[in-house]
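S.K.: Here's a sequence, model it:
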Amino acid sequence: MSSSIVVSECRTPQERRQFIEFQWQIYKDDPYWVPPLVSERVAFYDKAKNPFFEHSDAAMFVARRDGRIVGTIVAIQNNRHNAFHNEKTGFFGGFETINDFEVAAALFDAARDWVKARGMKVLRGPATLSLNDECGLLVDGFDSEPMVLMTYNPRYYVELIERYGFTKAMDLWAWWVSAETAKRVIGEKLERLSRLVEKRGRFTVRTADFRRLAREVQALKAVYASESGAWRENWGHVPMTDRELEHVVHNLKQFADPDFILIVEAQGKPVGIGIALPNVNRPLRKAYPNPKTPEWWTLLKFLYYRRRMVNSVRVILAGVLKEYRASGIEAVLMLRMLQAGITKGYIGGEMSWILETNDAMNRIIAQVGATVYKTYRIYDLPIG
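M.R.: All right, here's what the predicted structure looks like:
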């Protein structure tokens, strides 16, 4: 009975740790789930360490039945989102549950009530903690592990969320292109397109220099993270604060490859950027972090497997400032990142996530021979 389900907020480090460790119960027999490092998740939810909490707030909840944890959820108040989009939207994330609608409903009730008490009119998700972090519910493409920084979930989550009353707000597409297809397209298009673009627009495209990281962070900020950046008109996009951007760069530089980070400049100023990340999810899953194994041992295994198992790349960003669009730069960025993967012997690459409504970018990606192979969904629930 639903009365036997008790939902409570996590208020202590021990309770937050229990929240995080519950994932291993849900996915213990799943062949595709990629477990996170426990220390990374602890830091992610730590309000003293994650700069998201310098402007916004969240509450972690667990559902228990007969004293045993059976589900988790995070209720989120993203003040920067609401200020930037002039909305009153609350978010949920961290949603994990056994296959039981009563448990799911109790969790959604808790998240709904928490954000509603703070004046929100819509509950949206999943997005933990924002759309700049992992977001979206996998609704199609369950037959392979997720790429780096992409989400994964059991199929039954779709039914639980929709049964509660959530409806689709936006689909996010993940495109895949094999190395064989990319080779053919690159051979036909890249050099000709690159010469044409750079000649017409007087642009230069260079790889990132990690020895001058502060300069590269400023380029990223100018094109992606500022309020006037290339993504400012995208649905759901919220510019990062300087602290958030520095935090992301610090976390990603540990496994980023400068060959996959491209900066487009015009008259010495950054006007476009492309970033791809080696898919470290394969070696991470092989190392299989878990609460019962010392993390130093997991990290040693990860480093060992990383040298042998990384064989694909995820393109996470490719865009230019508005005044430089329709010039072919985006296509050059996409093709050059794929070319770098081919040079390294990778089997292919994922381009994600792309809004289903981003016709211009989806058209460019289709032209390099990619196909949509996974769909992630953001849901809305009116609560006003």
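S.K.: going forward, measure contacts and count neighbours with C-alpha atoms only.
M.R.: Fine.
S.K.: So Ala111 sits against Ile73, correct?
M.R.: Yes: counting by C-alpha atoms under 8 Å, Ala111 does reach Ile73; the two are 7.2 Å apart.
S.K.: what residues do those two have in common as contacts?
M.R.: Phe92 (C-alpha atoms under 8 Å, 6 or more residues apart in numbering).
S.K.: quick one, which of those two is more surrounded?
M.R.: Ile73 (27 against 24; other C-alpha atoms under 10 Å).
S.K.: give the contact list for the closest residue in space to the more buried one that isn't next to it in sequence.
M.R.: Excluding its sequence neighbours, the residue lying closest to Ile73 (C-alpha to C-alpha, 6 or more residues apart in numbering) is Phe95, at 4.4 Å. For Phe95, the contact set (C-alpha under 8 Å, 6+ apart) comprises 71-74, 126.
S.K.: what about the residue nearest to the spatial centre of the chain, distance to Val372?
M.R.: Residue closest to the mean C-alpha point of the chain, counted by C-alpha atoms, centre = their mean, is Glu134 at 3.5 Å. Using C-alpha to C-alpha, to the nearest Å, Glu134 is found at 19 Å from Val372.
S.K.: Please apply the same query to Ala331.
M.R.: 17 Å.
S.K.: what about the two, which has more around it?
M.R.: Ala331 (23 against 19).
S.K.: Give me the helices and strands touching the host helix or strand of that one, please.
M.R.: Counting by DSSP states H and E, the element that carries Ala331 is helix 329-343. Using 3 or more C-alpha pairs under 8 Å, 6 or more residues apart in numbering; DSSP states H and E, the elements in contact with helix 329-343 are helix 179-201, strand 261-266, strand 269-278, strand 312-320, strand 348-355, helix 359-367.
S.K.: Next, the buried residues of it.
M.R.: By 16 or more other C-alpha atoms under 10 Å, the buried positions in helix 329-343 come out as 329-339, 341-342.
S.K.: Make a markdown table from these and add distance to Leu245 to it.
M.R.: Formatted as a markdown table, the buried residues of helix 329-343 follow (distance: C-alpha to C-alpha, whole Å):
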| residue | distance to Leu245 |
| --- | --- |
| Ile329 | 24 |
| Glu330 | 22 |
| Ala331 | 25 |
| Val332 | 25 |
| Leu333 | 21 |
| Met334 | 23 |
| Leu335 | 26 |
| Arg336 | 24 |
| Met337 | 22 |
| Leu338 | 25 |
| Gln339 | 27 |
| Gly341 | 25 |
| Ile342 | 29 |
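S.K.: for comparison, sequence B:
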Amino acid sequence: MTINSAPSNDLTVLPVRNAKQLSLFIKLPRVLYSHFPNYIPPLDFEEVSLLHPKKSAFFRYGTAQYFLAYKGDKVVGRISAQIDPNALREWKEPIGLFGALDAIDDAEVVKQLINAASNWLKKQGMQKIRGPYTLNANSEAGTMVKGQSEPPMIAMPWHPEYLEKHIAAAGLSKAMDLVSYQMIMGEEARKAHKIPSGLKVGSDRLGNITTRKLNMKEISRDGEILRQLYNDAWDNTWGFVPLTPTEMSVLIRDLKSMLKPENYVLVEQNKMPVAVALVIPNIYDISAGIAPTPSLFGWGKLAYRAMRHRFKSARVILLGISHSIRDTAMGALMPSLVIDELFNRGEALPYTMIELGWILEDNMGMRNLIERITPEPCKVHRIYEAELDYKH
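M.R.: This next block holds a predicted model:
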């Protein structure tokens, strides 16, 4: 598939070259989408952590170019093009990435943004484009194609309904859908989630199985256990890129103030880690009424709400089952044990809803387990790709 055409006379796409343009690039979605009642802008420090070259973990190993689209002097869209060397090694294909794609409801704007990213990737020797990823596969992923009216969730991008059709019209095809589910915490969900009778962690047939919480004094060590188990669990699955130590350290840095010991579920068999899950509180729950760029008073509110853990919802962002037990009866049971443990921690974790996602659409084992509790995905995010018009 060739992605190439001349831009319209009144439309210009230019690379981001200075600090002022970078600031505009980072804040642009709130300008473009402010008139949508279901759009709630993230806090600026979250976006800076994702996108600013001096803050994002991605730039410690990857390269990227940002672009802005202009109609006259009005900025109408943005996109990033990036090379992730970890993805190139894992996928063993010259696949470049795009991300941070946001635009007005104009097919030509989206097309020319994708053209700009594609042309930059071709100059880097890439033969295929895939995304959106902001900025890599272990961060925000996909274009939202379902769930625009659902409550916002941490690290889950929001896009208007028109964006998917404009991406398709620009020549990109669906590569994979990423699905998410809302698990309403309570007795009804607990009854829907049943593990076989007679199976209780630490006794009888599960006598060698134990669970533990996050050790706040050894948070870096527990983060490394999480990273290694996650990488082991998802190796060789579609689109997988190993989580790096740097990415894990940045994740811990950004989340430490919001985490409680109960947000981390580690399952051990004979004292060896075999399964892990990390539940992160939804920062949108405590940012209500606070501007995207908080005042000093706003920062105080955020800190107070975080300290008091005034969250109502959360998201499971990392869940992994060790390869050593994956194809065993114990491995099949492990996701159920992790979910059961989350229910057991209901008093310590004040969440009325936990979002499970994202999950690859073809991971039917995990989806079938979750759909016993909640039958339909609440959100769908789509990854696209296309062959580039590549010439040596």
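S.K.: re the thing from before, how close does the helix holding Ala331 of the first structure sit to the second structure?
M.R.: Mean deviation of helix 329-343 of the first structure relative to the second structure after superposition (mean C-alpha distance after the TM-score superposition for the first structure): 2.4 Å.
S.K.: Need the residues that contact that helix.
M.R.: Here helix 329-343 of the first structure makes contact (C-alpha under 8 Å, 6+ apart) with 179, 182-183, 186, 190, 193-194, 197, 259-262, 272-276, 312-313, 315, 318-320, 347-349, 361, 364-365, 368.
S.K.: cool, stretch 248-257 of the second structure as well?
M.R.: For stretch 248-257 of the second structure, using C-alpha under 8 Å, 6+ apart, the contacting residues are 57, 219-220, 223-224, 227, 280, 306-307.
S.K.: Only whichever of the residues you listed are buried, select them in PyMOL.
M.R.: Filtering these down to the buried ones (16+ other C-alpha under 10 Å) takes a single PyMOL command:
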select buried, resi 57+220+223+227+280+306
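S.K.: can you tell me which of the contacts of stretch 248-257 of the second structure are in helices?
M.R.: Among the contacts of stretch 248-257 of the second structure, the ones falling in helices (DSSP state H) are 219-220, 223-224, 227, 306-307.
S.K.: and of those residues, the nearest to Asp84 of the second structure?
M.R.: Nearest to Asp84 of the second structure among these, counting by C-alpha to C-alpha, is Arg227 at 18.4 Å.
S.K.: What is the aligned counterpart of that closest one in the first structure?
M.R.: Using TM-score structural alignment, the partner of Arg227 of the second structure in the first structure is Lys221.
S.K.: ok, now which ones touch its match?
M.R.: 229, 245.
S.K.: So what does the residue nearest to the centre of the first structure match up with in the second structure?
M.R.: By TM-score structural alignment, Glu134 of the first structure lines up with Glu140 in the second structure.
S.K.: My read is that its match contacts Ile154, right?
M.R.: No: with contacts counted by C-alpha under 8 Å, Glu140 of the second structure stays clear of Ile154, the gap being 9.5 Å.
S.K.: Tell me the secondary structure at the residue mapped onto Met126 of the second structure from the first structure.
M.R.: The alignment partner of Met126 of the second structure in the first structure, by TM-score structural alignment, is Met120. Three-state assignment for Met120 of the first structure (DSSP: H, G, I helix; E, B strand; the rest coil): coil.
S.K.: Does Met120 of the first structure touch Gly384 like I think?
M.R.: Yes: using C-alpha under 8 Å, Met120 of the first structure is in contact with Gly384, at 7.1 Å.
S.K.: With neighbour numbers in mind, choose between those two.
M.R.: Met120 (21 against 10).
S.K.: Tally up the residues packed near Asp285 of the second structure, please.
M.R.: Residues within reach of Asp285 of the second structure, counting by other C-alpha under 10 Å, total 19.
S.K.: List the residues that contact it.
M.R.: The contact partners of Asp285 of the second structure, by C-alpha under 8 Å, 6+ apart, come to 310-313.
S.K.: what's the counterpart of it in the first structure?
M.R.: In the first structure, Asp285 of the second structure lands on Arg282 (TM-score structural alignment).
S.K.: one step back: gap between the residue nearest to the centre of the first structure and Val223 of the first structure?
M.R.: 21 Å.
S.K.: How about Met1 of the first structure?
M.R.: 52 Å.
S.K.: Compare these two (neighbour count), which wins?
M.R.: Taking neighbours as other C-alpha under 10 Å, Met1 of the first structure and Val223 compare with Val223 leading, 26 against 7.
S.K.: Can you give me the neighbour number for the residue nearest to that one when sequence neighbours are not counted?
M.R.: Nearest residue to Val223 of the first structure, sequence neighbours excluded (C-alpha to C-alpha, 6+ apart): Gly229, at 4.7 Å. Gly229 of the first structure: 20 surrounding residues under other C-alpha under 10 Å.
S.K.: Three-state assignment for Gly229 of the first structure, please.
M.R.: Applying three-state DSSP: Gly229 of the first structure is coil.
S.K.: Gln112 of the second structure - that's part of a strand, no?
M.R.: No: counting by three-state DSSP, Gln112 of the second structure is not found in a strand; it is helix.
S.K.: And the counterpart of it in the first structure, how far from Phe95 of the first structure?
M.R.: The alignment partner of Gln112 of the second structure in the first structure, by TM-score structural alignment, is Ala106. Distance of Ala106 of the first structure to Phe95 of the first structure, computed by C-alpha to C-alpha: 12 Å.
S.K.: How about Asp66 of the first structure?
M.R.: In this view, Asp66 of the first structure and Phe95 of the first structure are 20 Å apart by C-alpha to C-alpha.
S.K.: follow-up on the earlier one: out of the contacts of Asp285 of the second structure, give me the one that has the most neighbours.
M.R.: That'd be Ser313 among those, by other C-alpha under 10 Å, with 26 neighbours.
S.K.: so what's Leu319 of the second structure closest to, chain neighbours aside?
M.R.: For Leu319 of the second structure, the closest residue by C-alpha to C-alpha, 6+ apart turns out to be Ala277, at 4.3 Å.
S.K.: residue contacts, the one you found?
M.R.: 226, 264-266, 316-320, 338.
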